[in-house]
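Engineer: Give me a 3D structure for the following:
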Amino acid sequence: MSTVATDTASPAPARHGRASWVPYVLNLPALLVVGTLILVPLGMTFILSLHSFGMYTGVSSDISLANYAEIVRDPYFHEIFLRTFRISLFTTLLAAALGAPEAYILHRMKGSWRSIFLLVMLGPLLISVVARTLGWAMLLGSTGVINQTLLGLGILTTPIQFMYTETGVVIALAHVLMPFMVISVWAALQRLDPQVENAAISLGASPFTVVRRVILPQIMPGILTGSIIVFALAASAFATPAIIGGRRLKVAATLAYDEFLSTLNWPLGAAIAVLLLVANIVIILGCNRLVERRYAQVFE
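Structural biologist: Purely as a prediction, here's the structure:
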């Protein structure tokens, strides 16, 4: 009997050993794609950023940190990076302030209406970002629809300057990135039990108290997740700041573009792109730690 039991149990380690490398084999195509299309270009960009550039000699073969030192020392680059992250921060705050209530309203709608308004909310993602931004340019311009309407109603005497300002860029970016916030918050709302709201109301809580004490703490992880996505996309956005901000209101992405295609200083443009990526990664990792802690507090 002992021999039979031993023979029956012996194949288990083999199955376990075979199963241990199966996930790696299944993930190998994705790893190859990531390595080839993302990691290799990033590595080449970093190597390019270590070279120097001369107006008459072009990109040299020497290796140094001169480009990074120039960015760190020059207040011009400080201003552009601060503007980039300031615009990203205000875009994230505006998207959270408008997207979270919108997601909650969608969550409370009936099925047929929810589908319609969900399609309307996701509509901007179905249109080219350039087309959307040009639409905002026609709305926000001095002779645009918004200013002309307010002037016609007598509310304004002079047009409000939205174009070529940070305010205009924030408004356009918030519209472009709003669906990412709504989707993140809506995913968090799927875990929310409606009976918890009913229980709070039956115990005498006001609607505002229910939102503040019951709903908001449970959807906060979704808000933080959406904020990470919106901030990262806003910080690396190019088309919207280039069209709404123009040539005078540069951000890191448009500055790197100009260095690559206007001055042809590829190493400096690569250094700007690398620093923008590193700053984004640091901010995202810090916020991700905050999200993980929030999830642990809500669902523990």
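
Engineer: all contacts plus neighbour counts: C-alpha atoms, from now on.
Structural biologist: Noted.

Engineer: Please list all residues in contact with Asn288.
Structural biologist: Thr225, Ile228 (Cα atoms under 8 Å, 6 or more residues apart in numbering).

Engineer: Buried residues in the helix or strand in which it is found, which are they?
Structural biologist: For Asn288, the enclosing helix or strand under DSSP states H and E is helix 266-299. Neighbour counts using 16 or more other Cα atoms under 10 Å place 266-277, 279-280, 284, 287-288, 291, 294-295 of helix 266-299 among the buried residues.

Engineer: starting at the chain centroid, how far to that helix?
Structural biologist: Its chain's C-alpha centre lies 10 Å from the corresponding centre of helix 266-299 when counted by Cα atoms, centre = their mean, to the nearest Å.

Engineer: Same check on stretch 49-63?
Structural biologist: 33 Å.

Engineer: Over to stretch 228-246?
Structural biologist: 9 Å.

Engineer: and for comparison, fold this next one:
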Amino acid sequence: MGVGTTTTSAVVRNRPPPRLDGLPAILGSIPLTLLFLTLVLTPLGLTIVLSFNPFDYNKGVLPGHTLAHYAMVFSDPYFLGIFWRTFWIAGLTTLICVLIGAPEAYILSRMRKPWRSIFLLVVLSPLLVSLVVRAFGWSMLLGPAGPLGKAAQALGLGPLLYTPTAIIVALVHVMLPFMVIPVWTSLQKLDPAVEQAAYSLNAPRLQTLLRVVLPQTAPGILSGSLIVFGLSASSFAIPALLGGRRLKMVATIVYDEFLTELNWPLGAAIAILLLVANVIIMMAYNRVIERSYRRSLG
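Structural biologist: Down below sits the predicted model:
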């Protein structure tokens, strides 16, 4: 009797927990669905609706629907220039973060304790400071009275503040952790014995990095690039503080339309176009990287 009771208790303890299939699973997902609808889809839907409303500077937002705001953005060289500046700055920032962040993550993955923890904290340190504080810090460094600004003037490079260079430097500083962490996570899954096997076969270090290490880090580089590009293209504080009033990006022009011009429909249309352009560029980039990754594995 005692043996049977013990066996039954062990079976009960080892039995896997019941799965939430059917109605219980649906009921469990309702709170998250409502939260997603409230915080993401509802504001996005209201912004889309607002972008089609007519606007009059004397009467404000009017009822009805119009495509005039989208037509204005596509036909005005001023807005097209701002979109082009935003995307090439975001693209160059992403490229610099890849060139700096991927080797940095590789070196970080090869470190031993406690140096790995110390340098990981150094990499994450920009995230511990407010974005506005970092932007003001770069404005002081790159300004005419700052050390970097004085050095640039002494070398004949001209002023750095309120130029695309200032925006790119600050964006790289802010976005670099978002590149290092995904690549470092991918490198944690790489068996060091595979790299050592390549060296044992007399493979050069560069060839080993390109043929063995790089394909394994491609998912991390892809995810980090998407994060950096999306955040850079929609960045507001750094372009506003380091670009000034003349060097605008899409986020700053949306701010001006909403709070300065009070043309909310035009600001909403620009914001929606930025979102759509970001999604298209990121999906195309994702497809290209995935194809090259599959070819390298094949």
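
Engineer: Which residue lies closest in space to the aligned partner of Leu160 of structure 2 in structure 1, excluding its sequence neighbours?
Structural biologist: Superposed on structure 1 with TM-score structural alignment, Leu160 of structure 2 falls opposite Phe162. What sits nearest to Phe162 of structure 1 in space, not counting adjacent residues and going by Cα to Cα, 6 or more residues apart in numbering, is Gly168, at 4.7 Å.

Engineer: what sits against the one you found?
Structural biologist: Here Gly168 of structure 1 is in contact with Leu140, Phe162, Ile244, Gly245 (Cα under 8 Å, 6+ apart).

Engineer: Do I have it right that the first one meets Thr149?
Structural biologist: No - using Cα atoms under 8 Å, Leu140 of structure 1 is not in contact with Thr149; the gap is 11.2 Å.

Engineer: Which one of those two is surrounded by more residues?
Structural biologist: Remark: of Leu140 of structure 1 and Thr149, Leu140 carries more neighbours, 24 against 13, as counted by other Cα atoms under 10 Å.

Engineer: What distance do you get for that one to Glu166 of structure 1?
Structural biologist: Note on Leu140 of structure 1: its distance to Glu166 of structure 1, by Cα to Cα, to the nearest Å, is 12 Å.

Engineer: any chance you could map the helices in the stretch 151-300 of structure 1?
Structural biologist: Assigned by DSSP state H, counting those that start in this stretch, the helices in the stretch 151-300 of structure 1 fall at 166-189, 194-202, 207-210, 216-235, 239-240, 252-261, 266-299.

Engineer: out of those helices, which comes closest to Ser61 of structure 1?
Structural biologist: Ranking the helices of the stretch 151-300 of structure 1 by distance to Ser61 of structure 1, with Cα to Cα as the measure, places helix 266-299 first at 11.0 Å.

Engineer: For the closest one, give me the average deviation versus structure 2.
Structural biologist: On superposition with structure 2, the mean distance recorded for helix 266-299 of structure 1 (mean Cα distance after the TM-score superposition for structure 1) is 2.3 Å.

Engineer: Just give me the match in structure 1 for Leu226 of structure 2.
Structural biologist: Alignment note (TM-score structural alignment): Leu226 of structure 2 maps to Ile228 of structure 1.

Engineer: preserved in structure 2, out of the contacts of Gly168 of structure 1?
Structural biologist: Using both residues aligned by TM-score structural alignment, their matches' Cα atoms under 8 Å, structure 2 keeps these contacts from these: Leu140, Phe162, Ile244, Gly245.

Engineer: give me every residue that touches the second one.
Structural biologist: Applying Cα under 8 Å, 6+ apart to Phe162 of structure 1 gives the contacts Leu140, Gly141, Ser142, Gly168.

Engineer: Which residue is the nearest non-sequential neighbour of the match of Leu226 of structure 2?
Structural biologist: Among residues not flanking Ile228 of structure 1 along the chain, Ile284 sits closest, at 6.1 Å (Cα to Cα, 6+ apart).

Engineer: Quick one: map the one you found onto structure 2.
Structural biologist: Checking TM-score structural alignment: Ile284 of structure 1 goes with Met282.

Engineer: does its match really touch Gly224, like I thought?
Structural biologist: No - applying Cα under 8 Å as the test, Met282 of structure 2 and Gly224 come out as separate, 11.5 Å apart.

Engineer: Could you check which helix or strand contains the alignment partner in structure 1 of Gly45 of structure 2?
Structural biologist: Using TM-score structural alignment as the criterion, Gly45 of structure 2 maps onto Gly43 of structure 1. Using DSSP H and E, Gly43 of structure 1 sits within helix 40-49.

Engineer: Pro159 of structure 1: neighbouring residues, count only.
Structural biologist: By other Cα under 10 Å, the residues close to Pro159 of structure 1 number 16.

Engineer: give the contact list for the spatially most central residue of structure 2.
Structural biologist: The structure's structure 2 has its C-alpha centroid closest to Ile227; by Cα atoms, centre = their mean the separation is 2.3 Å. For Ile227 of structure 2, the contact set (Cα under 8 Å, 6+ apart) comprises Phe178, Met179.

Engineer: picking up where we left off before, what's the separation between the residue nearest to Phe162 of structure 1 and Val130 of structure 1?
Structural biologist: Gly168 of structure 1 sits 15 Å away from Val130 of structure 1, going by Cα to Cα.

Engineer: And Phe162 of structure 1, by the same measure?
Structural biologist: According to Cα to Cα, Phe162 of structure 1 stands 18 Å off from Val130 of structure 1.

Engineer: mind checking how far Phe238 of structure 1 is from Phe85 of structure 1?
Structural biologist: Note on Phe238 of structure 1: its distance to Phe85 of structure 1, by Cα to Cα, is 13 Å.
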